[in-house]
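Chemist: Fold the following for me, if possible:
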Amino acid sequence: MGGDVRVKICGLRTAEDVAAVAAAGAAYAGFNFFARSPRFVTVEEARGLSLLAPEGLCKVALVVDAEDAALDAIVAGVPLDMLQLHGHETPERVAEIKARYGLPVMKVIGVAGEADLACLTEYSLVADQLLIDAKPPKDAVLPGGNGLAFEWRLLVGRKWLRPWMLAGGLNAGNVAEAVRLTGARQVDVASGVESAPGVKDAARIAEFVRAAQG
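Modeler: So this is what the prediction gives:
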């Protein structure tokens, strides 16, 4: 562990959220453009929040199987540093999006068992980063942010061509163990720092970042 663990807080919706993330020392601020999520923000809302982010805080747009028209509006309207693809985007689609917008792309891979790790090598050839999350249940409305974890031991000793981030059921109580076990140098959290779905808690954000960084 150590202070070099980079933290992403996803699903920010208010100016207070952005201030709390910046104050806690997180590296990434995530804005969720998936309409069915309790963390959803419009392009206009995300633009206002992004403009509040201090220099050095990486602003990430989370999208799910977004068409070009939707991505065009997001990229044109919001000052961003990265796109996070949280749907069923193929490696070809990832490469297409990266080329079209000229922004770094993070591809999310849902994991329930070892077989789900097989595609990570292929995606690492086209994405700038990988985010390894718990695979949602078959009947889940949301592709992520469900507060579910997977078997972290699946990642022990594994290496990929790109930087990767660990997500899925993390909170201040378990993130240190997750980092120790997997060797993750980056972690992502949404529901684990909330007092209710979509409602961030500044104290929990600060506690999570402290725990992640040891």
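Chemist: from here on, contacts and neighbour counts on C-alpha atoms
Modeler: Noted.
Chemist: Pick out the residue nearest the middle of this structure.
Modeler: D188 (5.2 Å; CA atoms, centre = their mean).
Chemist: who are the neighbours in contact with it?
Modeler: D188 is in contact with V7, K8, I9, C10, M165, L166, A167, G168, L170, counting by CA atoms under 8 Å, 6 or more residues apart in numbering.
Chemist: which among those residues gets closest to N146?
Modeler: G168 (7.6 Å; CA to CA).
Chemist: Strands of this protein, start to end?
Modeler: 6-10, 28-32, 58-63, 82-85, 105-111, 129-134, 164-166, 186-189, 194-196, 199-200 (DSSP state E).
Chemist: Give me the helices and strands touching the fourth one, please.
Modeler: It stands for strand 82-85. strand 58-63, strand 105-111 (3 or more CA pairs under 8 Å, 6 or more residues apart in numbering; DSSP states H and E).
Chemist: is it possible to export these to a markdown table including distance to A203 and mean neighbour count?
Modeler: A markdown table is the format used below for the helices and strands packed on strand 82-85 (distance: least, CA to CA, whole Å; neighbours: other CA atoms under 10 Å):
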| stretch | distance to A203 | mean neighbour count |
| --- | --- | --- |
| strand 58-63 | 21 | 23 |
| strand 105-111 | 27 | 25 |
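Chemist: how about this one, so we can line them up?
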Amino acid sequence: MTLVKICGLKTPEDAHVAIQAGADYLGCVFFPPSPRNVDAMTAAEVFDMIGDADVERVGLFVDPSDDELMAVLNHARLDVIQLHGKESPTRVEEVRQTFALPVMKALAIETKEDVIAAKAYDGVADLLLFDAKPPKGATRPGGNAIAFDWNLLKGTDWSVPWMLAGGLTVANVKDAVAQSGAKAVDVSSGVEAEKGVKSPELIQAFLDAVKE
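Modeler: Down below sits the predicted model:
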């Protein structure tokens, strides 16, 4: 079974749709340049929809300070901290130790060399997320609706679980899983009606496509 993370949620209603459709992870973005950015109080409302469901709460941050992390954790419960910036393996370990929460490290992939470089985080982070490198001049490290060559990951060996992200849609997610060997996928822009606005129909269709 392939696990699914729906990221960039901004409303309790979208969270409800994702949960009912069978999502395994819900993600909120705490990065002001993103059209999916929310504050801690909004995230708390989104995550409150989970209730007793077996769904993980993920907070996405980009090169956050400890104070920025604490400001969110004071209001919103997180199960996983996602670091989506240029955090070093040392910083990943610091966050794990300081906040006593699992850390997912996002890594930008374009070439085989990027996959090799990602090994520095294997066993340091609790989970890895492989995303496409952002285009030149992009203001965000992820959520740019760009895919990379999924075959770069096929047959690779990791000591921790990993997710595939980057340009995934209802139309291509089956091929992405088949080519990469991913056991988990992360989607944000691929289930939006417009930038930053989730589509309940696309969320449902994406989950249906993965779970078939």
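Chemist: related to what we said a few turns ago, dump the helices and strands packed on strand 82-85 of the first structure into JSON lines; add distance to A149 of the first structure as well.
Modeler: Converted to JSON lines, those look like this (distance: least, CA to CA, whole Å):
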{"stretch": "strand 58-63", "distance to A149 of the first structure": "19"}
{"stretch": "strand 105-111", "distance to A149 of the first structure": "9"}
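Chemist: quick one, which of those is nearest to F208 of the first structure?
Modeler: Going by CA to CA, the one of those nearest F208 of the first structure is strand 58-63, 17.8 Å.
Chemist: Return the distance of the closest one from the chain's centre.
Modeler: 8 Å (CA atoms, centre = their mean, to the nearest Å).
Chemist: Kindly report the same for stretch 54-66 of the first structure.
Modeler: With CA atoms, centre = their mean, you get 8 Å for stretch 54-66 of the first structure.
Chemist: With stretch 10-29 of the first structure instead?
Modeler: For stretch 10-29 of the first structure, the distance to the chain centre is 13 Å (CA atoms, centre = their mean).
Chemist: how about R36 of the second structure, what's its match in the first structure?
Modeler: Aligned counterpart of R36 of the second structure in the first structure: R39 (TM-score structural alignment).
Chemist: Settle this for me: its match is touching I9, isn't it.
Modeler: No: look at R39 of the first structure against I9 with CA atoms under 8 Å: they stay out of range, at 11.7 Å.
Chemist: For the two, indicate the residue with more neighbours.
Modeler: Neighbours were counted for R39 of the first structure and for I9 using other CA atoms under 10 Å; I9 has more, 28 against 22.
Chemist: contacting residues for the more buried one?
Modeler: Per CA under 8 Å, 6+ apart, neighbours of I9 of the first structure: V21, A26, Y28, A29, G30, D188, V189, A190, I205.
Chemist: What is the equivalent residue in the second structure for the last one?
Modeler: Across the two structures, I205 of the first structure finds its equivalent in I203 of the second structure, going by TM-score structural alignment.
Chemist: Now for the nearest residue to its match once chain neighbours are set aside, how many residues are close by?
Modeler: Excluding the flanking residues, the one nearest I203 of the second structure by CA to CA, 6 or more residues apart in numbering is V191, at 5.4 Å. Neighbourhood size, V191 of the second structure [other CA under 10 Å]: 26.
Chemist: JSON lines please, covering the strands of the first structure and showing distance to L51 of the first structure.
Modeler: Listed next are those as JSON lines, based on distance: least, CA to CA, whole Å:
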{"stretch": "strand 6-10", "distance to L51 of the first structure": "16"}
{"stretch": "strand 28-32", "distance to L51 of the first structure": "12"}
{"stretch": "strand 58-63", "distance to L51 of the first structure": "10"}
{"stretch": "strand 82-85", "distance to L51 of the first structure": "15"}
{"stretch": "strand 105-111", "distance to L51 of the first structure": "21"}
{"stretch": "strand 129-134", "distance to L51 of the first structure": "24"}
{"stretch": "strand 164-166", "distance to L51 of the first structure": "25"}
{"stretch": "strand 186-189", "distance to L51 of the first structure": "22"}
{"stretch": "strand 194-196", "distance to L51 of the first structure": "23"}
{"stretch": "strand 199-200", "distance to L51 of the first structure": "19"}
